[in-house]
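Asker: please find the sequence and the predicted model below.
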Amino acid sequence: MPYVNVKVTREGVTPAQKAEVVAGVTRLLAEVLGKDPATTFVVIDEVEPEDWGIGGLPVAEYRRLAAD
């Protein structure tokens, strides 16, 4: 009974995109690990960008520096 938790920043991910992620992750676990899709759980958590950090920086600052 796999459980996968996907975290993304809350920046306009649509319900259709979320459904595609759920389907894709489920399909991947079935294909690679032989897991039963009926017992595979995929949860998508949306995190506010100000609550996300990369490389010791808030995501907004990280993106700003990466764009320079």
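Answerer: Noted; the coordinates are in hand.

Asker: from here on, just use CA atoms for contacts and neighbour counts.
Answerer: OK.

Asker: and the top helix by length along the chain, what other elements does it pack with?
Answerer: The longest helix of the chain (DSSP state H) is helix 15-33. Where contact means 3 or more C-alpha pairs under 8 Å, 6 or more residues apart in numbering; DSSP states H and E, helix 15-33 is packed against strand 41-47.

Asker: returning to that earlier point: list the buried residues for the longest helix of the chain?
Answerer: For helix 15-33, the neighbour count (16 or more other C-alpha atoms under 10 Å) marks 21-22, 25-27, 29 as buried.

Asker: between those, which sits nearest Gly56?
Answerer: Lowest distance from Gly56 to the buried residues of helix 15-33 (C-alpha to C-alpha) belongs to Val21, with 27.3 Å.

Asker: hold the first one in mind and look at this next one:
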Amino acid sequence: MPYVHIRVTREGVTPTRKAELIAGATDLLVRVLGKTPATTVVVIDEVELENWGIGGLPVTEYRRRNPPPR
């Protein structure tokens, strides 16, 4: 039974997008590893921004210093 654990920052991920993540992760395991969708478990955790860090910085500071390319 495959188990996928997805963690995202709590920034308004809609139920529709969560459903897309669940379907996409399941489809990936089916396509790549031949797993059975009925036994594939996907869990999504939303983490508060103040509890997330990247490169030794809180995520808000990291994003301020490293804006995405336009």
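Answerer: Right, received. Where do you want to start? This one's a predicted model, so the numbers in the text were calculated from it and none came from an experiment.

Asker: quick one on the thing from earlier: as TSV, the buried residues of helix 15-33 of the first structure with distance to Ala38 of the first structure would be great.
Answerer: Shown next, in TSV, are the buried residues of helix 15-33 of the first structure (distance: C-alpha to C-alpha, whole Å):
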residue	distance to Ala38 of the first structure
Val21	16
Val22	12
Val25	13
Thr26	9
Arg27	11
Leu29	11
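
Asker: picking up where we left off before, how close does the longest helix of the first structure sit to the second structure?
Answerer: Compared with the second structure after fitting, helix 15-33 of the first structure deviates on average by 0.2 Å (mean C-alpha distance after the TM-score superposition for the first structure).

Asker: separation between Tyr3 of the second structure and Leu57 of the second structure?
Answerer: Tyr3 of the second structure is 29 Å from Leu57 of the second structure, where distance means C-alpha to C-alpha, to the nearest Å.

Asker: got the contact list for stretch 14-32 of the first structure?
Answerer: Stretch 14-32 of the first structure is contacted from outside by 35-37, 40-44, using C-alpha atoms under 8 Å, 6 or more residues apart in numbering.

Asker: buried among these? Make that a ChimeraX selection.
Answerer: For the buried members of these, the matching ChimeraX selection, counting by 16+ other C-alpha under 10 Å, is:
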select :35,37,40,42
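
Asker: wait, which of the contacts of stretch 14-32 of the first structure is closest to Gly12 of the first structure?
Answerer: Gly12 of the first structure has its nearest neighbour among the contacts of stretch 14-32 of the first structure in Ile44, at 13.2 Å by C-alpha to C-alpha.
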